[in-house]
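# requesting a structural model of the entry that follows:
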Amino acid sequence: MTIPTILIFDLLGVFVFALSGALAAARKDMDIFGYVVLALLPAIGGGTVRDLILNTSVFWIDQSIYVVVAAIAGVLVFFFSVRVGQRYNVLKWADALGLSLFCVMGASKAYAMTSDPVIAVTLGVVTAVVGGILRDVVCNEIPLILKREIYAIAAITGSTVYCIASALALPELWSLFIGGVCAFTVRALAIIYHWSLPTGR
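Sure thing, here's the model as predicted:
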């Protein structure tokens, strides 16, 4: 039996976001249980909120493989963690990849259920950012989305591009790929060139 390509995309997003959570646990010198908990928060948090809003069954309850993959990522980071000085940098890039995957997967599910692009974009952003917020709050840090960094804008971009591609009747995988690439490009450029949103005076 072959694994559906969309499920692979979804699991990749879970794994990468789980890595970002486990790396945050490494920065806080947590034990192995802390690594697994912090891996689970960004990996399944946003999707859980999305599914509750859509009033549908929560994805990881239907398929426990998501929890298993996230837990494995947490354990891997515990035993093979990167050097202390590199952790935040690796966390940001893992988070950027997870953001780009989750925003389009979240938008895809919402668009399929509602056919409303506004709801799809909104829940694409929710899927991408809520888990990271939970991770950062537990770590007693200001969530990335509330800092000056270009973060939610990247998720909005990816979700919007996905909806446009879907409206143009592009194949689903192409819509996901194009939207995800756009989201990652925006976030990557923001990291490399230190782009940020203006703050109030």
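# only C-alpha atoms from now on, for both contacts and neighbour counts.
Fine.
# do a quick rundown of the helices in the chain.
With DSSP state H applied, the chain shows helices at 5-27, 32-53, 59-62, 65-79, 87-114, 117-138, 152-167, 172-193, listed in chain order.
# turn the ones you listed into CSV, columns for mean neighbour count.
Shown next, in CSV, are those (neighbours: other CA atoms under 10 Å):
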stretch, mean neighbour count
helix 5-27, 24
helix 32-53, 24
helix 59-62, 12
helix 65-79, 20
helix 87-114, 23
helix 117-138, 24
helix 152-167, 24
helix 172-193, 20
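# for comparison, sequence B:
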Amino acid sequence: MEINRTCPKKHELKLYNNPNKKCYKCNGCKEYGNNGMRYRCDDCNYDLHKDCMFSKPTTTHEIFKDFVFKFYEQPPPSKLYGKRTKRYCNACGKHVKGFIYHCPEKDLDLHPCCLNLMKEFQIDHVKFHLRGTKAKCIFCNQIDLSGIEVWSYVSECGEYNVHVSCIRELIVDELENGTTDILALKNLGLPIQRRLKRNGWMGKCA
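Next up is the predicted model:
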């Protein structure tokens, strides 16, 4: 069952469409939102991603399909180091600061938005699929982030790999530079395509 949230003062959050489609920081997971729609309390200046607004007590993900994740409003302490240890999302590799899905059995963590990432996208007739992989990212030339194996979008042929965090940073950069139509799925591929070509993408799989 999904949990329908309010702001800390118990005001109802209303669906809000930002006409300028600028970035905002979610008060739940503390990560930036890069779409124009969120749930908001104007009186308290409080915003939540859709995925943070409608959290579930427990859930699963196909990449970690054998394990159950529990929702926490604050990152749970490490079994080894207590609260002193930072937690990092096993999808994007970023520091966990707020709302999180945590698997106690395997000590795994996922941001709510990372849990609900799109499963695939297509560029130049080539599909990229969401995977957990140890291949090097064509954007940042790294394999692991924050010392952990993270998720990537991998081309059908397996030759091209892009970290989900690198795509997120690209979207934020485009929005901050005034690109207002990137949020449409058909337009999302354009800046990704440009970056891929700068890094050796030939427009097709081998």
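# where does the TM-score land?
Once the chains are laid over each other, their TM-score by TM-score structural alignment, normalised by the length of the first structure reads 0.30; 105 aligned residues with a CA RMSD of 6.0 Å.
# what is the neighbour count of R198 of the second structure?
Burial of R198 of the second structure, expressed as a neighbour count using other CA atoms under 10 Å, amounts to 12.
# ugh, wrong one, K186 of the second structure
12.
# what's the answer for I171 of the second structure, then?
Residues lying near I171 of the second structure (other CA under 10 Å) number 21.
# what's whatever helix or strand it lives in packed up against?
Under the criterion DSSP states H and E, the helix or strand holding I171 of the second structure is helix 164-176. In terms of contacts (3 or more CA pairs under 8 Å, 6 or more residues apart in numbering; DSSP states H and E), helix 164-176 of the second structure is packed against strand 151-155, helix 185-198.
# same thing but 7 Å
strand 151-155 (3 or more CA pairs under 7 Å, 6 or more residues apart in numbering; DSSP states H and E).
# give me the buried positions along the strand it packs on.
Neighbour counts over strand 151-155 of the second structure (16 or more other CA atoms under 10 Å) mark 151-155 as buried.
# nearest to P191 of the second structure among those?
When those are compared for distance to P191 of the second structure, the smallest value, 15.1 Å, is given by Y153; criterion: CA to CA.
# what strand or helix carries the nearest residue to the closest one once chain neighbours are set aside?
Ranked by CA to CA, 6 or more residues apart in numbering and with sequence neighbours excluded, the top spatial neighbour of Y153 of the second structure is L130, at 4.5 Å. Per DSSP H and E: L130 of the second structure is located in strand 126-132.
# tell me the angle that strand makes with helix 164-176.
Note on geometry: by axes from the mean of the first three to the mean of the last three CA atoms, to 10 degrees, strand 126-132 of the second structure and helix 164-176 are set 120 degrees apart in direction.
# how about the buried residues of strand 151-155 of the second structure in a markdown table, adding distance to Y32 of the second structure?
Supplementary listing: these in a markdown table, determined by distance: CA to CA, whole Å:
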| residue | distance to Y32 of the second structure |
| --- | --- |
| W151 | 18 |
| S152 | 19 |
| Y153 | 20 |
| V154 | 24 |
| S155 | 26 |
